[in-house]
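Participant: Provided below are the primary sequence and the corresponding predicted coordinates.
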Amino acid sequence: MRTDTPVTIRRQNYLPFPYDIATVRLEFDLDPADTQVRSQLEVRRTGEGPLVLNGEDLELVSVQVDGRDWAGRYQVDGDTLTLDGLGTQARVEIVSRCRPEANSALMGLYVSNGVFFTQCEAEGFRRITWFPDRPDVMSRYSVVLRADKKRFPQLLSNGNLVKQADLADGRHEAHWEDPFPKPCYLFALVAGALTWRESRMRTRSGREVLLQVYSDPGSEGKTQYALESLERAVRWDERRFSLELDLDRFMIVAARDFNMGAMENKGLNIFNAAYVLADPESATDANFSAIEAVIGHEYFHNWTGNRVTCRDWFQLSLKEGLTVFRDQEFTADMMAQGLDAQAAASARTVKRIDDVVTLRAAQFPEDAGPMAHPIRPESYQEIGNFYTATVYEKGAEVIRMQQTLLTPAGFTRGLAEYFRRHDGQAVTCDDFVAAMESVYAQDHPGRDLSVFRRWYSQAGTPRVRVTIEHDAATRRCTVTLAQRCEPVGVERLPGAPAKQPFHIPFAIGLLDAQGRPLPLKQADGHEVRDTALLELTTEHAQWTFENIDARPVPSLLRDFSAPVIVEYDYTDHELALLMRHDGNAFARWEAGQQLATRVILAATRERQEGRPFALHRDFIEAWRSVLTAPGLDAAYRARALTLPSEKTLAEHMAKVDPVALAAVRDETLGALGRALADDWRAAVQANQTPGDYSPDPISAGKRALKNLALATLMAGRVDGATEQALGQYDTARNMTDRLSALSSLVNFGAADASARVLADFYERWQDDPLVVDKWFTLQATARGTTVQTVEGLMTHPAFSLRNPNRARSLVFQFCLNNPYGFHRADGSGYRYWASQVLALDALNPEIAARLARALDRWVRYVPELSEPMRQVLQQVRSHPGLSRNVTEIVSKALEIAA
């Protein structure tokens, strides 16, 4: 763990590395306690200065240059190895040792359940061998792995297997070659006793390729869906973007201990087992969906991230934002596959809703907090802290806006141009936009993306104020858009440049008083059927529409055409009308969310003032209209009837009182359960899914609506709901239904009933780690859980803080998703947070820093909560030996937020 004083790295200080390293040969003698690594680098000088290599937690054994001992001509200074006196070209050979078994940070080479794994992004390769650990140094790798054959029968690395052999001492070796140059962060090896499932397929050019999914013995029955998802991803990328798998084989390996979701190492993707292993009995619909999305994401990186990679880590969104967009499109297409046009459109809307819900719950708060940064940051102290919702989810929205501006066909041409220009290179976000701009300029003469580039350099979520003016005499309607974006994060510090307007594609429709769409004819003669795309590039602009008889009801930011906050003074009546009639399904969902937000926030204020809770009849009827409306599929109705999350609601409060907000949201849910009890019961009955389980979108949608209905009945304490939930738990034939029933019982049922089913659930699934994670999560987020409950669960034999999945399932879930227990007025939740951040920091600073983010917006809370938050933040910051990862988070929280 590094405990040195944090140094700020700035994008403007980038300099190319002064050496090319054309080839890298690595030889590993693998031993869990003491692994020897011999690296051979072919280097060529391209600039001035010595050869400086990075290393961390390594024992240096020897250094040779062109076969000669280089002792006396190199220096080790902390985490750098400097070699002087090299000629224009040299062969550098370094022997070092590392200790994978003791590597609790899970970065570099480590051992999990007796299997060797690597994780090198962003700066883990330096924990394996001395090397210039930066993404712009691209080399061709050949790798030799040696290990005991009985303990480690599978020896895997990047690229293609070229040779295997048994050795005389009971060991064996495997030789791998990757034909494509890559940065060291894409290096990978796996060695251990693994089982696998495989298939062969032909690419569009006729090449036969081998696809394999590896996992620990006994889990091979849970890898079929992962393999099928990989096959679908390969085919989709060929069809959608003409991108073909470029290796002879593609491997996925499931790891039980992994810091992230997955890693796109060239040809050898290493995954958190949670995103590989699934069957109907142990995985939910959400798990199946996540597996397909994450497998698609990592496979798509083969081109958007691997074939073309980042020049430096400031460009992280170049690969991550683009690839999140690609996996979102892949999932939307898979959800719509085989459906008729109407059902396919609804399926795509459901996916869009899910993406926006994630963005608003995670990225919007980040964009308003002390860690706010553009999708291309200007500086960082620890790059591991910038694998954020902004880089990923907002980055995807910035890519999506480019597709909106170029059209899908134009975007595909732009992506092809990007690869034509930069295949095999390490490039920047500007290079990507320039390729897109070349197509945009062809299709829009005289225009460019110069204003659009500000999305890459400015932080914060723009707000767009909408004004509608109607002139009955001329039958003209004028729409005015005005944007603003307040300084956030480091932009609030003295000397920060002033914010400039963004280029915002803003999709709008107009409805008449009966909810019918109006044709949109602009004053310049341009006419569209029902949706106009307005491009706002200045602080404010106006558009006029002709032949509008009466003041219309606007349908704003259709399909969420830009990641902005819309400000428009809707009446409750207008929102209810949009809920019932808007032809844009996303905008229809949005109207319901706005109405629910308005109701819950008003009730929260009343509760804080001591007034009783009461749900207005108009809101109940608006909810009934969606629940009983004909022609809406179950998946869409499930989303439309889900109340906004507490995190999303909190963004609308000047000072957040999380307990009061959560209580009102629960009361709203309960009131809806009681008022619409018969309709919810009907929804439960109408959305049963008999027969064998399938994760297909139609079946998953029915389960989503059925289980939402059951949870709402339970929240309302409706007669018979507990018996129905118990019956569903006992008879469920899939994990989705069983877990949903259990969740309802734990959160809204009697203590004895929930205790029984929790005990039964653990008894059934105690040997499946991924299901035990679910068991911990249910209790961590339960409304009655306290710090004492969580501390008791941490003593359970199944809990280990060293396992990231287990830590996330209990500690993270309590601190991030349990407002009742975490935000207790006595401050016990915050003191618990501090103790766990410090405990994790001693084991795994990257995971600790993610938990540290739980309090980075402490100033947003009511004073009686913000003050104890500030105190524990100061306690953590003053702790001796704190890692750079956590230091950056808590320091910015205290200095910038205040």
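Facilitator: Here it is on my side, so go on. Residues are numbered from 1 along each chain as shown.

Participant: going forward, measure contacts between C-alpha atoms and count neighbours the same way
Facilitator: Will do.

Participant: check contacts around V63.
Facilitator: 69-71, 92-95 (Cα atoms under 8 Å, 6 or more residues apart in numbering).

Participant: quick one: the helices in the stretch 301-450 of the chain?
Facilitator: 316-336, 341-358, 364-367, 389, 395-422, 429-443 (DSSP state H, counting those that start in this stretch).

Participant: would you list the ones you listed in TSV and tack on mean neighbour count and distance to R465?
Facilitator: Output for the helices of the stretch 301-450 of the chain, formatted as TSV (neighbours: other Cα atoms under 10 Å; distance: least, Cα to Cα, whole Å):
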stretch	mean neighbour count	distance to R465
helix 316-336	24	27
helix 341-358	18	20
helix 364-367	23	17
helix 389	22	25
helix 395-422	19	19
helix 429-443	18	27
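
Participant: Figure out which of those helices is closest to S866.
Facilitator: helix 364-367 (16.3 Å; Cα to Cα).

Participant: ok, structure two:
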Amino acid sequence: MRDAQPSTIFLSDYRVPDFLIDSTTLRFELGEDSSLVSSVLALRRNPDAKTSDAPLQLHGTELELISLSIDDRLLADSEWSQSGEQLTIANVPASFSLRCETRIRPQDNTSLEGLYKSSGMFCTQCEAEGFRKITYYLDRPDVMSVFSVEIIADQSRYPVLLSNGNLTSKETLSDGRHKTIWQDPFPKPAYLFALVAGKLSVVEDQFVTTSGRRVDLRIYVEEKDLDKCDHAMLSLKNAMRWDEDVYGREYDLDIFNIVAVDDFNMGAMENKSLNIFNTSCVLAKPETTTDAGFQRVEGVVAHEYFHNWTGNRVTCRDWFQLSLKEGFTVFRDAAFSSDMGSPTVKRVEDVTLLRTAQFAEDAGPMAHPIRPDSFIEISNFYTVTVYEKGAEVVRMIHTLLGPELFRKGSDLYFERHDGQAVTCEDFVLAMEDASGIDLTQFRNWYSQAGTPQLVVSGSYDEQAQTYRLDVAQSCPATPGQAVKAPFHIPLAMALVGEAGQLPLQLADAPANTETADNTEMVLSVNEQTQSFVFTGVKEAPVPSLLRGFSAPVKLNFEYSRDQLLRLMRNDTDGFCRWDASQQLGLAEIKRAITNLATGKAVAPDPEYINACRELLDDTSLDGAMVALMLQLPSEAYLAEIIHPVDVHGIHQAREALRTALASALSGELHACYSRCESDEAYVPDAAQIARRSLKNTVLSYLMLLDDEQVVALAIGQFENSSNMTDRLAALNCLVNSNAEYKAKALQRFYQQWQHEPLVINQWFQVQAMCRLPGTLETVQGLMSHPAFEIRNPNKVRALIGAFCGQNGVNFHREDGAGYRFLADQVLVLNRSNPQIASRLLVPLTKWRKYLPAAQQLMRSELQRVLAEPELSSDVFEVVSKSLQEYQ
């Protein structure tokens, strides 16, 4: 805990390590009260280091040091010293063997970093700096070592003992214990170390690689969860085949293990050959898991597997380069998920996350480039900027180079850097060298924070048959970066006429990328202002801009209502078609806000109603896409558009508009619901997911009509559905209604699923996100529920996180009670799990966006948190930066 202001670490201060570790031998004796860890490190001075007489400085925290020796000579206490997390040995040879014995207490480790216990099982989480809680080590990603690991534990309590690499020895000991020895032939940094010991059951399968090698696949879970592993196993095999086909990357060991853990700060961890997963990202079956849950399992399994090359075989030099592995891997898992399902729906979902969470981060006190310049606590930089915006930056390179040159660049990157710890610059350089395309200006995406804004205008000259696009780019100031250089922005576009897309020809030069029929282009926007003139345009077109969301920017083009309606009805680009529906919805919400403020009724534009009616009636369209287009812009997105944010005004206007649409489209909604009903066996494929998505979107509209027949429809769906997607959707509708049945529904749901923790998390979440008054009191009551455990991150996210982060109308209560509640929980978690505490704090950090009264209340709670005398560095960094301008 903090006894002084934590120090800031700067990218500019990076120095190569003074020492390297050629091999690491670990021995664990796992016990119920404590565990003994013995390490033997083969160390030598780094020939690339500038100093030849530097002391050895190892990282370690919360360790009880038993002994320390060099080349089998026990060191006296006077030969080493310790300060904070650093153990220093002043005089060491050029190369030597360091033996260290420590005692740790995993059962008391509530931070869930290092070695800890979850549901009676030992497991690890070492990224980013958890390994220093296991033994003294050079805990930095650019120190890579070959590991050999011996694990000894009670055989009856812990029959399964796992670590990285290959199992080379297994032995039963005479005292009731047993041991295993694991050797990983691939050098890795300490953050990729993993250990699991517990009473686990296993699901096994095999995968045959392109070269004909057989890989044993195993998923370890509690026995009760054996029936929930099939989807994860199928997803793993699909990901392995996809990585071979698309990237030419074959798996490199004979075994791949996954372990499901209930207490986990992250979604999953890509430890070499031993991936440790949050149970929510591996367990799935129709009765307990929603469609979104199935898709999450598929995406996360693929993500962690893809890390084998983008993160493990080639890792990051330092933690400032985190997006090197995470951005590239998120890009890869998004492409995989698109190929497995609906590419357009996947793209819209990714853009929605960017526009709400990531754009908000860019506009807030924690704004940072995808390669940050500094940090206090690295765990605070596992952010949507590093991951999601990082993926968008890789996607832009893919767009600028095209698929073939991008693949050539990735092949060169792997060839050059296999077995190395490298930088974002190394990745971009490989892409440049393979393609011959200059990405010098593009590098600004790595070093500059903030969301660029494009202001675009268009003009048509009927006589000359030309269409001109004028583009201006800018980027708002962010903390520490007042002035921004222009970005290199790929702007994918088309011109839409009455009968479809028009042929494109630039007056001066061809664009970087064209389709075969020359109706789409990618314009390189790399100056503050630019103009593009298209010739041979035979009619006044509507520009379809930022197709596929080709860059993570805010686009401002003054579309008329009729232009948006044309794009919504006819655009061939699914993203632009959806985006047009959102812009029309945004205009209707703004009009509703004005009407309510002046005492007028909310009446949607008839043309907008007709466009929605056409969507409902058109059975040829993708149902999932129709569902997305019918959903109005979320309150979170509206909070990024309308300033200052009047949470309650926005909520009331949006709900009034939804109710008016439901009333105007009642007949079409009923007909659509009936068409979507089906009794076929559940399959989580694109077609069924689309149908359920549309059906449940329609039901949420119909429930606004306060009609007894609709309530009966929701009750019937809740009681009779055999899959969790439909059942949970019906429960959500009932909880947000005045139906008397909702209390019974919540009770029945809990009684049926009380032995399934992941389902109960959904039960908590439904109640936490209820829009009706009194939800805060409901959440406070649920904090005392026997099924809630504040030390379990999944439950904290489901109840506290869902309420504070996704229930704006109740979190932003005018009396400030929601803010006080969040600050109280942050202070509690600060003492046990600082990572989770700092992430929960995010809703309060956006205080400057809201009305003055809310600002004052939110700021007061941040100041109360900052006044805590024993504040963790994780929480201190977030809260101090949030208040920085006012200190």
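Facilitator: Thanks, I have the structure now. It should be emphasised that the depicted structure is a prediction, and the values quoted were computed from it without experimental measurement.

Participant: hmm, back to that, Serialize the helices of the stretch 301-450 of structure 1 to CSV and add fields for distance to D29 of structure 1.
Facilitator: Formatted as CSV, the helices of the stretch 301-450 of structure 1 follow (distance: least, Cα to Cα, whole Å):
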stretch, distance to D29 of structure 1
helix 316-336, 33
helix 341-358, 44
helix 364-367, 44
helix 389, 39
helix 395-422, 36
helix 429-443, 39
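
Participant: so how far is S69 of structure 2 from the closest residue to A49 of structure 2 other than its chain neighbours?
Facilitator: Ranked by Cα to Cα, 6 or more residues apart in numbering and with sequence neighbours excluded, the top spatial neighbour of A49 of structure 2 is D18, at 5.3 Å. Distance from D18 of structure 2 to S69 of structure 2, counting by Cα to Cα, to the nearest Å: 19 Å.

Participant: These two: who's more crowded?
Facilitator: Counted by other Cα atoms under 10 Å, D18 of structure 2 and S69 do not tie: D18 has more neighbours, with 21 against 15.

Participant: show me what contacts the more buried one?
Facilitator: By Cα under 8 Å, 6+ apart, the contact set of D18 of structure 2 is 45-46, 49-51, 54, 56.

Participant: Same question for L844 of structure 2.
Facilitator: Per Cα under 8 Å, 6+ apart, neighbours of L844 of structure 2: 819, 858-859, 862.

Participant: count of neighbours near R839 of structure 2?
Facilitator: R839 of structure 2, neighbours per other Cα under 10 Å, totals 19.

Participant: any idea which helix or strand carries W543 of structure 1?
Facilitator: strand 540-546 (DSSP states H and E).

Participant: Please name every helix or strand in contact with that strand.
Facilitator: strand 476-484, strand 520-522 (3 or more Cα pairs under 8 Å, 6 or more residues apart in numbering; DSSP states H and E).

Participant: Show me what the helix or strand following the shortest one is packed up against.
Facilitator: It stands for strand 520-522 of structure 1. Sequence-wise, the next helix or strand downstream of strand 520-522 of structure 1 (DSSP H and E) is strand 527-528. Packing partners of strand 527-528 of structure 1 (3+ Cα pairs under 8 Å, 6+ apart): strand 520-522.

Participant: what does the strand it packs on contact?
Facilitator: So strand 520-522 of structure 1 is contacted by 509-510, 527-532, 543-547 (Cα under 8 Å, 6+ apart).

Participant: related to what we said a few turns ago, among the contacts of L844 of structure 2, find me the one that's closest to G130 of structure 2.
Facilitator: L862 (27.7 Å).

Participant: Tell me the residue in structure 1 aligned with that closest one.
Facilitator: Matched by TM-score structural alignment, L862 of structure 2 corresponds to L873 in structure 1.

Participant: same deal with R407 of structure 2?
Facilitator: Match for R407 of structure 2 (TM-score structural alignment): T412.

Participant: now the nearest residue to that match once chain neighbours are set aside: how far from L316 of structure 1?
Facilitator: Residue nearest to T412 of structure 1 in three dimensions, not counting chain neighbours: F241, with 6.4 Å by Cα to Cα, 6+ apart. F241 of structure 1 is 22 Å from L316 of structure 1, where distance means Cα to Cα.

Participant: Surely A90 of structure 1 is in contact with V65?
Facilitator: Yes: here A90 of structure 1 reaches V65: they are 6.6 Å apart, a contact under Cα atoms under 8 Å.

Participant: For those two, work out which one has more neighbours and name it.
Facilitator: A side-by-side neighbour count of A90 of structure 1 and V65, using other Cα under 10 Å, places V65 first with 19 against 16.

Participant: For burial, what's the neighbour tally of D517 of structure 2?
Facilitator: For D517 of structure 2, using other Cα under 10 Å, the count is 10.

Participant: A714 of structure 2 matches what in structure 1?
Facilitator: So, by TM-score structural alignment, A714 of structure 2 is matched to A725.
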